[in-house]
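*Asks:* here is a sequence with its predicted model. Questions after.
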Amino acid sequence: MTKERSDPENSKYISDNEWMIRTSSTYEGEYKECSSIKARLHQYFIFGKTIDCSQWKRDSLNSSKWEKSRDEKAAIELINSEKARRRERLIAHAKNDVWERRSSPPENWNAPLPEHILESYKSTYLNTKAEELRGEIPRSTDATMTSLCVIM
């Protein structure tokens, strides 16, 4: 038997997009979640019908083929499926006409905080820990952590 030679275009496409391919256990988990009784009830409540979970199953099988035998056809199908899933997820974002898109951050995005906020920050746990890490104050033992230990 001779092993089929891979198409250079397919290899380039796969190598550029391989980061999109998840593990087969991830796809299998998504399929099980999608087809569970709890998910079916939720789908019926939200959409008025159950949704088709077969794409998750196909993706699981393709991912398994890719992991086991580096099947290029399976990888391409997976990548295309992930791109379609991503496109579907971003439709609402692309069609959003409520918010005005910015090309740069606001002028004063890094302006100093008002004095009253800085004053209230001084007495916070976060500030105390930040000062400890910077070495400005001695490290303290956290009493709350020792009081949680109970031997029965």
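*Replies:* Ah, there it is. Numbering: from 1, shown residues only.

*Asks:* okay, CA-based contacts and neighbour counts for the rest of this
*Replies:* Noted.

*Asks:* enumerate every residue touching residue 21.
*Replies:* Taking CA atoms under 8 Å, 6 or more residues apart in numbering as the criterion, residue 21 is in contact with 63, 75, 78, 79, 82.

*Asks:* let's see which of those end up in helices.
*Replies:* Counted as lying in helices by DSSP state H, out of the contacts of residue 21, are 63, 75, 78, 79, 82.

*Asks:* one step back: from the contacts of residue 21, which would you call buried?
*Replies:* 63, 75, 78, 79, 82 (16 or more other CA atoms under 10 Å).

*Asks:* for comparison:
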Amino acid sequence: MSDTNSNKENKEGSVSPNIKDGWMIRRCTVYDDEYSECTSIKGRFNQYFIFGKSLDCSQWKKDSLNCYKWVEENDVNAGKELVASEKARREQRLLPHYKNDVWEKRESPPEDWNKPLPEHMLKEYENTYLNIKSKELRGEIPPSFDPSIKNCTIL
């Protein structure tokens, strides 16, 4: 059973009605974990360090209860409240991005976005693990590790 589907079956096997943006609903255990983390000693210490005060964790608890109502009882109002909460959380998270007036947003990538790297960077990249493995995958050099050979070392 997937809790993230807007068309899903509950425990009894009946299908819940569609909820607009129901894909935003997470698994109920995620809300439980977020509430536990928010109210833990470590979480409170982190909140005090970052914000100078403890945060209100009640929304995570409400979301957890609404999620279980939605999943187990097909409570459409609980599902809608949960989606509204997720939208508000998302809006709050993206608010600094939308209010950013320092950087100019561009409509397309720069014209020279794929120009070759400078010579000094190519020289540094030459002996990296990533470069060696990509050459092995392209067949330019033989593999440095043969998976058909089974090595076992007992210490």
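*Replies:* It's in. Everything numeric here is computed off the predicted structure, so don't read it as measured data.

*Asks:* any idea what the TM-score comes out to?
*Replies:* Once the chains are overlaid, their TM-score stands at 0.80 when taken by TM-score structural alignment, normalised by the length of structure 1; 136 aligned residues with a CA RMSD of 2.1 Å.

*Asks:* would you list the buried ones among the contacts of residue 21 of structure 1 in JSON lines and tack on distance to residue 11 of structure 1?
*Replies:* Output for those, formatted as JSON lines (distance: CA to CA, whole Å):
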{"residue": "63", "distance to residue 11 of structure 1": "16"}
{"residue": "75", "distance to residue 11 of structure 1": "10"}
{"residue": "78", "distance to residue 11 of structure 1": "14"}
{"residue": "79", "distance to residue 11 of structure 1": "12"}
{"residue": "82", "distance to residue 11 of structure 1": "17"}
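
*Asks:* residue 113 of structure 1: which of those residues is nearest?
*Replies:* residue 82 (42.2 Å; CA to CA).

*Asks:* just give me the match in structure 2 for the closest one.
*Replies:* Counting by TM-score structural alignment, residue 82 of structure 1 corresponds to residue 86 in structure 2.

*Asks:* start and end residues in structure 2 for stretch 104-119 of structure 1, please.
*Replies:* By TM-score structural alignment, stretch 104-119 of structure 1 lines up with residues 108-123 in structure 2.

*Asks:* neighbours of the aligned residue in structure 1 for residue 55 of structure 2, how many?
*Replies:* Correspondence of residue 55 of structure 2 to structure 1, assessed by TM-score structural alignment: residue 51. Applying other CA atoms under 10 Å, we find 13 residues neighbouring residue 51 of structure 1.
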